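In: what would the 3D arrangement of this be:
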Amino acid sequence: MILVTGATGKIGRELVSLLRQSGVPFCAMVRKPLAELPADITRPGDFADGASLHAAFADVTRLFLLCGAQPTMDTLEINAIEAAHESGVERIVKISVPNASERGSAKLQRLHGRSEAALRASGMNWTILRPNAFMQNLYGSTQGFDESRTCRLPLGEAKYCFVDARDIAATAMTALISTGHAERVYDVTGPQALSYYTAANIVSEVTGKNFRFVDITPDESRAGMLASGIDAWFVDEILEWFALFRAGEVGGVNNSVERVTGRPPRRLSDFVRAHADEFREFGG
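Out: The predicted structure is shown next:
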């Protein structure tokens, strides 16, 4: 039995869809009942509650581990790793971030670095996936286009290796159900390194609408995110990642998706084409 955590997020939602299509037995851990997930595939569980984790992990042999970004994320994931080991889970596929390390320059790198270290030391079979920027972020609240079809970020010509969450999920599923991925760390990217200027041009070409990117300062970005109600801790974390991308310290394109799944990752133009209606809704 596979247990999926983070089942309603960008990657988890796609993984649930793939598992349902495949017929592989699985369940999803949730803190409370959710309309989008049928009750017969959910189990209650909370990363902060050890007893609930042990109950959720009963009869589970493989775990997809994804905890949302937050200041105590390392502790929460380590709770899950320890409970999984005690419950007899044999394999964990964990979502991490590029260049995760206990000595990383960004907070999220350090948090993931600590939970990665616990996973490596657990004695269980493990695989770590480190995705680059999600294509889905292009219509997200912190890194996407607004209603005027404009994206304002402090990135200049920084290159992102945008990857579709579906490709991350497909890589995760293969690592969960197939052999040959134990003790592997995969940097998961799309097939192109693109600036936001280029990304805006691609979206424009595919949709027939005018999308544009405007470079702003980090201070302007911080003020805008805080004004929109985004938590200050998360704002600081996002700005740290923007700085890493500007410095070219996040890594380049690789072929992990194709090596693991047997097919190449989707190009941004393919993603926009598949989601053209969502992009065309910007600006009315």
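
In: going forward, measure contacts and count neighbours with C-alpha atoms only.
Out: Will do.

In: all helices of the chain, in order?
Out: 10-22, 50-56, 73-87, 107-120, 165-177, 196-207, 218-227, 232-246, 256-261, 268-274, 276-280 (DSSP state H).

In: please give the structure of this sequence too, so both can be compared:
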Amino acid sequence: MTILVTTPNGGVGRYVTDALRARADVRFLVRSESSVRALGEVAGEVVRGDATREDDVRTALDGVDRLFLAHPFAADQLTAETNLGQAAVAAGVRRIVKLGAIDFTTEGAEPDNVTRTHAAIVERLRQADVPELTILEPDRFFQNFLPAAPAIAAGTLADPAGPGARAYVDVRDIAEVAVAELLAETPVGGSIEVTGPQPLTLAELADHFGTAFGTAVEYVDVPMDDAWRAGLAAAGVDPYVIDGLAGLYRNYHRDGVARTGDGVQRVLGRQPRSVADFVPQLVAAAAA
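Out: Predicted structure coming up:
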């Protein structure tokens, strides 16, 4: 068995990498030399390549029979994941575990680019007749709040996702489900919704975070206006990504109280990590 891990330094991929770091039968696809350095020491093989280039993809997939398929949300995501998925089937890869996103079923949800891109990739994978296909569908990540840890520690949780409640999920749970599906003799397969144990509003999250820091944390709703866009652009965020985030956040507003999925229980046989399990990471990030 040989496993190929794509985006091994990503938000989920880094935890997948940590779980598989000591295995000699795992190959890691990275784009740049800086990504090689970020990956660190692994027992398996590291392959440099660009997932949007067919020659690089064929080289990375040579001899592979299981694939963890992930790519950052970007203008080239559809091309990269389609290239990898279709080339994987052609190369004889039997099992693909794709990192996707939970969809919106609420009436009035718009086809935002984040979930629409995932849906398009999944459809192409299904058309390619992958023998064993697992689609991970997580809700919003707890770890998305780590970059804001200093501001949260200072008393403010500023976020544009609105008043609804999301079933926030710990990225470590997503990675553990992915690894279990990659290594299982018989995977669960199909679409697996991976969420936290309960929906939480941002105001409720602020209360939990405040308890962890020993101070009051106020939730501040951030309007998705020109100033919000300008701030992201000044931070180097691509306009395509800004538009995608705006559509995603608008759907968070429309979705109200998100549903919870049973993916962690189904695959791992335990309850998902809670906000209490996540807050030590947030506190550590604020202190770093």
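
In: related to what we said a few turns ago, okay if I get the helices of structure 1 as TSV plus mean neighbour count and distance to G156 of structure 1?
Out: Shown next, in TSV, are the helices of structure 1 (neighbours: other Cα atoms under 10 Å; distance: least, Cα to Cα, whole Å):
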stretch	mean neighbour count	distance to G156 of structure 1
helix 10-22	18	26
helix 50-56	18	43
helix 73-87	20	30
helix 107-120	21	22
helix 165-177	22	24
helix 196-207	19	8
helix 218-227	15	11
helix 232-246	17	7
helix 256-261	18	27
helix 268-274	17	19
helix 276-280	16	22
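
In: so which of those helices gets nearest L153 of structure 1?
Out: helix 218-227 (6.2 Å; Cα to Cα).

In: between helix 232-246 and that closest one, find me the angle.
Out: 150 degrees (axes from the mean of the first three to the mean of the last three Cα atoms, to 10 degrees).

In: contact partners of helix 218-227 of structure 1?
Out: 142, 152-154, 232, 235-236, 239 (Cα atoms under 8 Å, 6 or more residues apart in numbering).

In: give the closest residue to the aligned residue in structure 2 for R259 of structure 1 in space, chain neighbours not counted.
Out: For R259 of structure 1, the aligned position in structure 2 is R266, judged by TM-score structural alignment. Leaving out its chain neighbours, the residue that sits closest to R266 of structure 2 by Cα to Cα, 6 or more residues apart in numbering is V188, at 8.0 Å.

In: burial measure for that neighbour, as a count.
Out: A count of neighbours around V188 of structure 2, defined by other Cα atoms under 10 Å, yields 17.

In: what about the longest strand in structure 2?
Out: strand 132-138 (DSSP state E).

In: what is the nearest of the contacts of helix 218-227 of structure 1 to E205 of structure 1?
Out: R152 (19.3 Å).

In: quick check: L248 of structure 2 vs A109 of structure 2, distance?
Out: In this structure, L248 of structure 2 and A109 of structure 2 are 9 Å apart, going by Cα to Cα, to the nearest Å.

In: ok, D255 of structure 2 next?
Out: 7 Å.

In: looking at those two, which is more packed in?
Out: Ranked by neighbour count (other Cα under 10 Å), D255 of structure 2 and A109 place D255 first, with 21 against 17.

In: residues touching the aligned residue in structure 1 for the more buried one, list them.
Out: When structure 1 is aligned by TM-score structural alignment, D255 of structure 2 is paired with G248. G248 of structure 1 sits next to 158-159 when contact means Cα under 8 Å, 6+ apart.
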